[in-house]
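J.: This is the structure alone, sequence omitted:
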C-alpha cells in the first residue's frame, strides 16, 4: 500500500488512539481526531481491513438507543507492526515533515 500523507495521518492517529482509548476505535472519532474527512478515511479503513491490519465489529444495540450502531475497529498485531512501520517512515522521510510535531 502506498503511504500517502492522509494514510500516514490516519495510521498515526489509529496508533495513538489504540494506546489511549483501550482500542475502541470508530470512524467518526478517528476522523475528528485526525482531521481526515470521511470520504478519504473510510476507503483507507476498508483497505486496512483487507490487509488484515484492522478487525471490525458492530456495537450491540440497546433498547432506546437513538443513534445508529457504531462500527468499531480493532488494531491487529499485524496492524501494529505495519502502522508502526509507517510511523517510522513519518519520523524519517521528508514528505511527512509536517506530521512530526503532531504526534509524540
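T.: That came through fine. Quick caveat: nothing in here was measured; it's all calculated off a predicted structure. Numbering: from 1, shown residues only.
J.: CA only for contacts and neighbour counts going forward, please
T.: Noted.
J.: mind listing the helices for this structure?
T.: Counting by DSSP state H, the chain has helices at residues 5-20, 27-34, 38-51, 77-92.
J.: Please find the angle between the direction vectors of the second one and helix 38-51.
T.: Calculated by axes from the mean of the first three to the mean of the last three Cα atoms, to 10 degrees, helix 27-34 forms an angle of 110 degrees with helix 38-51.
J.: dropping in the other structure now:
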C-alpha cells in the first residue's frame, strides 16, 4: 500500500476521520480546510486504500430536506496507517521544534 504525502492538510483530514465517519462539509468545518482542499485529499487517500466512501440513504436525506451526503471513513488498514503516520509526523514536528529552539546562552535578535 502506498503512503500519501503527509502534508499538514492531509494530517488534518486524517485526524477528523480517526474520530468518526464524516461527510465533506463536516470535514471542512472540523479541519478548517476549504472543500477545494478536502476533496483532492480524499481522492488520494481513497486511491491508496486508506479511505472508503458510501452514500447516505436517500430517504434519510429527504426527511431532512437535503441531498444525500457522501460519507468518508478510514479502512481498517487506513486507520492503522493513519495512526502511525500522524504519530511520526508529530515526532518530526517535535524534532524540528527542538532544532529551532534557541540554545542556552543564545540571544534573540
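T.: Alright, I've got the coordinates. What you see is a predicted model, and the numbers here were worked out from it, not measured in a lab.
J.: picking up where we left off before, format the helices of the first structure as CSV; extra columns: mean neighbour count.
T.: Below are those laid out as CSV (neighbours: other Cα atoms under 10 Å):
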stretch, mean neighbour count
helix 5-20, 19
helix 27-34, 16
helix 38-51, 15
helix 77-92, 16
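J.: Of all those helices, which one comes closest to residue 62 of the first structure?
T.: Closest to residue 62 of the first structure of the helices of the first structure is helix 27-34 (Cα to Cα; 19.8 Å).
J.: one step back: nearest to residue 66 of the first structure, of the helices of the first structure?
T.: Taking the helices of the first structure one by one with Cα to Cα, helix 27-34 is closest: 16.6 Å.
J.: What residues in the second structure pair up with that closest one?
T.: Aligned by TM-score structural alignment, helix 27-34 of the first structure falls on residues 24-31 of the second structure.
J.: go on, stretch 4-12 of the first structure?
T.: Stretch 4-12 of the first structure lines up with residues 7-15 of the second structure when matched by TM-score structural alignment.
J.: How about stretch 50-61 of the first structure?
T.: Residues 47-58 of the second structure are matched to stretch 50-61 of the first structure when aligned by TM-score structural alignment.
J.: In the matching stretch, which residues are buried?
T.: Residues of stretch 47-58 of the second structure classed as buried: 49, 50, 51, 52, 53 (neighbour count, 16 or more other Cα atoms under 10 Å).
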